[in-house]
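Visitor: sequence and predicted structure below; questions after.
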Amino acid sequence: MTETAERVALLMKTLSHPKRLLILCNLVEGERSVGDLARLTAMRETAVSQQLALLRREGLVATRREAQSILYRLDRPDVASLLGFLYATYCADPPA
């Protein structure tokens, strides 16, 4: 259990950065390019690229080349489920 707790703590540390969380939330909807993510998160492309590099190193996102573009996607179903829960709990519009 200790080993699992340490792995989860590292994951939560990675997710705790607001800009990384925004990037990941946008990737829940599907593949995106750096330019798309920059526009959706109101960040500079260089900043998005830096965050994506960290997320890729941590194994949370993967890439696919399409012509001249590199598309990023979530690479872990458990992280997608966690992000879905966070979105539904904190971001979804409350019922009218």
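Guide: Sure, I can see it.
Visitor: drop to CA atoms for contacts and neighbour counts, all remaining ones
Guide: Fine.
Visitor: which residues touch the one helix or strand residue 79 maps to?
Guide: In the assignment (DSSP states H and E), residue 79 maps to helix 77-86. Applying C-alpha atoms under 8 Å, 6 or more residues apart in numbering, the contact partners of helix 77-86 are 24, 25, 28, 60, 74.
Visitor: just stretch 56-66 next, same as before
Guide: Applying C-alpha under 8 Å, 6+ apart, the set of residues contacting stretch 56-66 is 52, 55, 70, 71, 72, 73, 74, 75, 76, 79.
Visitor: that one: which residues count as buried?
Guide: 56, 60, 61, 62, 63 (16 or more other C-alpha atoms under 10 Å).
Visitor: now for the residues you listed: which two are most distant?
Guide: Using C-alpha to C-alpha, the buried residues of stretch 56-66 reach their maximum pairwise distance at 60 and 63, which is 10.6 Å.
Visitor: put this beside the first:
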Amino acid sequence: MLAEPSPLPAPALDLAVLRQSADAACRLMKTLSNPDRLLLLCQLSLGEKNVGELEALVGISQPTLSQQLGVLREEGLVSTRREGKNIYYCVASPQALAVMEVLYAQFCAP
């Protein structure tokens, strides 16, 4: 009877890299923990929108909308482009988009 080969040892995880990843994940989750920002990302995960469209879709007043979009921009979760007088926003973070997909499946899907 042949002996089963022993499993390969798991590679050692670099604690510094793990800590950086944990910090990045915590920043993302902290940013997503605001209901207004979560609603904005929900809409933007469906496609690019301008400020007027976002205001109508999520029902957030202009000052609050601008503040929350600023936070999302500072955290690198959205990017902007200007077309004439309009500023368009889209999701710029693949990690944020992946989390939004999970949240949608868990809380919004029929």
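Guide: Everything's here; your move. Since the model is a prediction, treat every value here as computed from it, not as a measurement.
Visitor: quick revisit: what's the most distant pair in the contacts of stretch 56-66 of the first structure?
Guide: Using C-alpha to C-alpha for every pair in the contacts of stretch 56-66 of the first structure, the one that comes out farthest apart is 70 and 79, at 21.1 Å.
Visitor: ranges for the strands of the first structure?
Guide: Ranges of strands in the first structure, per DSSP state E, are 32-33, 61-66, 69-74.
Visitor: so what corresponds to residue 21 of the second structure in the first structure?
Guide: Per TM-score structural alignment, the equivalent position to residue 21 of the second structure in the first structure is residue 4.
Visitor: swap in residue 63 of the second structure?
Guide: Counting by TM-score structural alignment, the partner of residue 63 of the second structure is residue 46.
Visitor: for its match, grab the count of nearby residues.
Guide: The number of residues packed around residue 46 of the first structure, counting by other C-alpha atoms under 10 Å, is 12.
Visitor: highest neighbour count among the contacts of stretch 56-66 of the first structure?
Guide: Ranking those using other C-alpha under 10 Å puts residue 74 first, with 24 neighbours.
Visitor: excluding chain neighbours, give the residue nearest to the aligned residue in the second structure for it in space.
Guide: Counting by TM-score structural alignment, residue 74 of the first structure lines up with residue 91 in the second structure. The shortest distance from residue 91 of the second structure to any non-neighbouring residue, by C-alpha to C-alpha, 6 or more residues apart in numbering, is to residue 78 (4.4 Å).
Visitor: could you measure from the aligned partner of that neighbour in the first structure over to residue 82 of the first structure?
Guide: Taking TM-score structural alignment for the superposition, residue 78 of the second structure sits opposite residue 61 in the first structure. Separation of residue 61 of the first structure from residue 82 of the first structure (C-alpha to C-alpha, to the nearest Å) stands at 14 Å.
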